[in-house]
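**Student:** Sequence first, predicted model second:
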Amino acid sequence: TQLGRTSAGPFVPPGLLTERRFVASTMAAGTVMGCLGVAIVATPLHLGRDLGLGPGHIGITMLALALAMTLAAPLSSRVTERFTARRTLRGGLVLLALGLLALPLAATASGHDTVVALTVAALALTGAAIGVVQATSALGLMTSPAAADGVALGLHNMLRFTGLAVGYSWVAIAYPTGNLSLVYGVPVAAVALTWAMAGPTTPSSEPSAERVFHDHR
């Protein structure tokens, strides 16, 4: 990527784009949006094609994901105050991986009603995890030096929504294979990589609002 330059220097200071909190927050936001894209496209396709649910029933089922996202995001701030933002982020990523793994497993259950019930539970877990990771990655971004640079924030948002587009594209590529484990498995691998990028656990004395992804002392 070529950075634009002005007479005063770089259009975007390169240090802002390589700072650890910016990188971790942007990667987390992009990954979770990609997972959201997979969930909100692949799951309705499965419910309609394989279970024969109509649009109304599919919409009600998918509402579990939206409600869980809405409820979990505000609660993440309380969790962050107790466990630090980085631990909250990594915990949310673990829950997201579990939710994505549960979605194809739900499809293997016997009985129409059982599959729907398990899918609702998996969607609720996935949605809650997405809400937590989104809110916590936003905190990481706002406590990084990039928060004071509008262009850096714009780049973060562009990459975040690029993740959503990648999720849609992945479903278009993988869903025709009929292998739901493949459809949801690749996003799980991306979540695992993002979890690793969040960095190692720091001492429990780490203040959540000041040291989001690594110890600055």
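**Tutor:** Thanks, I have the structure now.
**Student:** From now on I want contacts and neighbour counts done on CA atoms only, so please keep to that.
**Tutor:** Will do.
**Student:** ok, for residue 159, nearest residue in space, not its chain neighbours?
**Tutor:** Nearest non-adjacent residue to residue 159, counting by CA to CA, 6 or more residues apart in numbering: residue 30, 6.0 Å away.
**Student:** Would you agree the one you found falls within a helix?
**Tutor:** Yes. Under DSSP: H, G, I helix; E, B strand; the rest coil, residue 30 sits within a helix.
**Student:** Take this one as well and set it beside the first:
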Amino acid sequence: MSAGVPRRWLLTLAALSALATLSSNILLPSLPAMASELKAGDAGVTAVLSLFLAVFAGSQLIVGPLSDRIGRRPVVLGGLAAFIAGTLLCATAPDLGLLLGGRAVQAAGVAAASVLARAAARDRFEGPQLAGLLGSIMVVMAAAPGFSPLLGGLVQQAFGWRAVFGVLLVASVAVGLAYVRIVGETLPPSLRRRQPVGAVALGYVALARDGRFVRPALAVAAIMGALFAFFAATPVVLSRDFGLGALQVGSFFAATVFVVFAAGRLAPRWAQRLGSAAVLRRAVWLAALGGVLMLAAGTLGLRLGLAGFAVPACVFLLGMGLAMPVGTAAALTPFAAQAGQASALLGFLQMAAAAVGTGVVAALPMPRATALAAVMLAAAVVAAFSLGRAARASAIASAAR
């Protein structure tokens, strides 16, 4: 637990952040059953995931500045209400069209929870406390895709795929009640920003041109893209290349959570000791090392078996786990007056990178493990380039003074 942050706060904000990832990954084992019952092809059931991701990304750009204007609480609760309505529609959908409609409503609603968990953290905390809280949130977000497919498979096997949406319904109600009782409003009226639409657009432009935001934000987004590529490619690699069954694949994901957990605990301590910029640079190089090791194992003919995939994956995840909380805190800290908007743009960049990462890893004409290694390495290079520009700008500014 992050020092100085109440445990109830930490768990509630982490649950808000994880609800989006849970909503996406818990359905993975149920996609074949959905396709069969609703008479949908592969493209149709794939849209259950891709549409969710697209709507989720775009909705963040709206809910962030809206919360800066009217407060966090009404936007979070309105988003959770929309999520519940979409979940009920999905659970009762008689055809693919209504299922996709429900998924779109779900995504728009849960975007508020994800964005405003970060904004609420920024409203109340800063410095090492903020990095520690974001690290703990990140651990839970990493645990959600690790454990949710296993949970979804068990529920689907016992009760059918529609019952999976019942799990999401219960989770959203529980998270909403916890938010009302524990967190509540974190942005007082005196700090709210009543901007017209044009000013909001200009605010996004200003953030995109501000190196204090865009450099760590691009680094974090690049690493997030590689993480989602890992989620997309790993089940195929483990099942096709190593012959693992569904339960073993789920167990592999669950085991990787402990690597991310360790990184999330280390990140705030190292940031306090070494500085955020130094930790972020080291994290990016670790992510790059994971890509290099995986590329070597896949292309140089090393007969390492499952370890040849698992060890590089863990090295990458360690770097990712260090980069995400430190980079997120670095991107949000200078913008307390527009934390919702900054968090929204950061979330949009991350989800856009996630879409690119998953698309590229599926499209590259090479073995899936090699494609994943290439995406990891490319993402780390992009992140390092972004941070390198930040370091050069800082050096120039220091010399000028």
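**Tutor:** Nice, thanks for sending it over. Since the structure is predicted, the reported quantities are computational estimates derived from the model, not experimental observations.
**Student:** TM between them?
**Tutor:** The TM-score (TM-score structural alignment, normalised by the length of the first structure) is 0.79; 199 aligned residues with a CA RMSD of 2.7 Å.
**Student:** Number of residues surrounding the aligned partner of the residue nearest to residue 159 of the first structure in the second structure?
**Tutor:** By TM-score structural alignment, residue 30 of the first structure lines up with residue 221 in the second structure. Counted with other CA atoms under 10 Å, the neighbours of residue 221 of the second structure add up to 28.
**Student:** residues touching residue 221 of the second structure, list them.
**Tutor:** Going by CA atoms under 8 Å, 6 or more residues apart in numbering, residue 221 of the second structure touches 346, 349-351, 353-354.
**Student:** Same check for these, but in the first structure.
**Tutor:** Compared against the first structure with both residues aligned by TM-score structural alignment, their matches' CA atoms under 8 Å, these retain 349-351, 353-354.
**Student:** Closest to residue 54 of the second structure out of these?
**Tutor:** Compare each of these with residue 54 of the second structure using CA to CA and the shortest gap goes to residue 351, at 8.0 Å.
**Student:** list the contacts for the closest one?
**Tutor:** Residues in contact with residue 351 of the second structure (CA under 8 Å, 6+ apart) are 53-54, 56-57, 221, 224-225.
**Student:** got it, and residue 162 of the first structure?
**Tutor:** Residues in contact with residue 162 of the first structure (CA under 8 Å, 6+ apart) are 30, 34.
**Student:** For the counterpart of it in the second structure, what is the enclosing helix or strand?
**Tutor:** Counting by TM-score structural alignment, residue 162 of the first structure corresponds to residue 352 in the second structure. For residue 352 of the second structure, the host element (DSSP states H and E) is helix 339-363.
**Student:** How about residue 262 of the second structure?
**Tutor:** Going by DSSP H and E, residue 262 of the second structure is in helix 246-274.
**Student:** Report the buried residues of whichever helix or strand comes after that helix.
**Tutor:** Counting by DSSP H and E, the next helix or strand C-terminal to helix 246-274 of the second structure is helix 276-299. For helix 276-299 of the second structure, a neighbour-count test (16 or more other CA atoms under 10 Å) marks 276-277, 279-281, 283-298 as buried.
**Student:** Give me the contacts around helix 276-299 of the second structure.
**Tutor:** Contact with helix 276-299 of the second structure is made by 223, 267, 270-271, 302-304, 308-309, 312-323, 326-327, 330, 369-370, 372-377, 379-381, 383-384, 387, as judged by CA under 8 Å, 6+ apart.
**Student:** Return the subset of those lying in helices.
**Tutor:** Among the contacts of helix 276-299 of the second structure, the members found in helices (DSSP state H) are 223, 267, 270-271, 308-309, 312-323, 326-327, 330, 369-370, 372-377, 379-381, 383-384, 387.
**Student:** circling back: name the helices or strands packed onto the helix holding residue 262 of the second structure?
**Tutor:** Counting by 3 or more CA pairs under 8 Å, 6 or more residues apart in numbering; DSSP states H and E, the packing neighbours recorded for helix 246-274 of the second structure are helix 127-159, helix 276-299, helix 307-332.
**Student:** what's the closest of these to residue 112 of the second structure?
**Tutor:** helix 127-159 (15.4 Å).
**Student:** count of residues packed around the closest residue in space to residue 29 of the first structure that isn't next to it in sequence?
**Tutor:** Take residue 29 of the first structure and drop its neighbours on the chain: the residue closest to it by CA to CA, 6+ apart is residue 160, 5.4 Å away. Counted with other CA under 10 Å, residues neighbouring residue 160 of the first structure total 22.
**Student:** residues touching residue 160 of the first structure, list them.
**Tutor:** Residue 160 of the first structure makes contacts with 26-27, 29-31, 33, as judged by CA under 8 Å, 6+ apart.
**Student:** with those residues in mind, which one is nearest to residue 7 of the first structure?
**Tutor:** residue 26 (28.3 Å).
**Student:** And the closest one, how close does it get to residue 80 of the first structure?
**Tutor:** Note on residue 26 of the first structure: its distance to residue 80 of the first structure, by CA to CA, to the nearest Å, is 18 Å.
**Student:** Of these two, give the one with the bigger neighbour count.
**Tutor:** Remark: of residue 26 of the first structure and residue 80, residue 26 carries more neighbours, 27 against 22, as counted by other CA under 10 Å.
**Student:** Apart from its neighbours in sequence, what residue is nearest the more buried one?
**Tutor:** Nearest non-adjacent residue to residue 26 of the first structure, counting by CA to CA, 6+ apart: residue 156, 5.6 Å away.
**Student:** For the strand or helix carrying residue 55 of the second structure, which helices and strands make contact with it?
**Tutor:** Using DSSP H and E, residue 55 of the second structure falls within helix 42-70. Other helices and strands packing on helix 42-70 of the second structure, by 3+ CA pairs under 8 Å, 6+ apart, are helix 31-38, helix 72-92, helix 96-124, helix 339-363.
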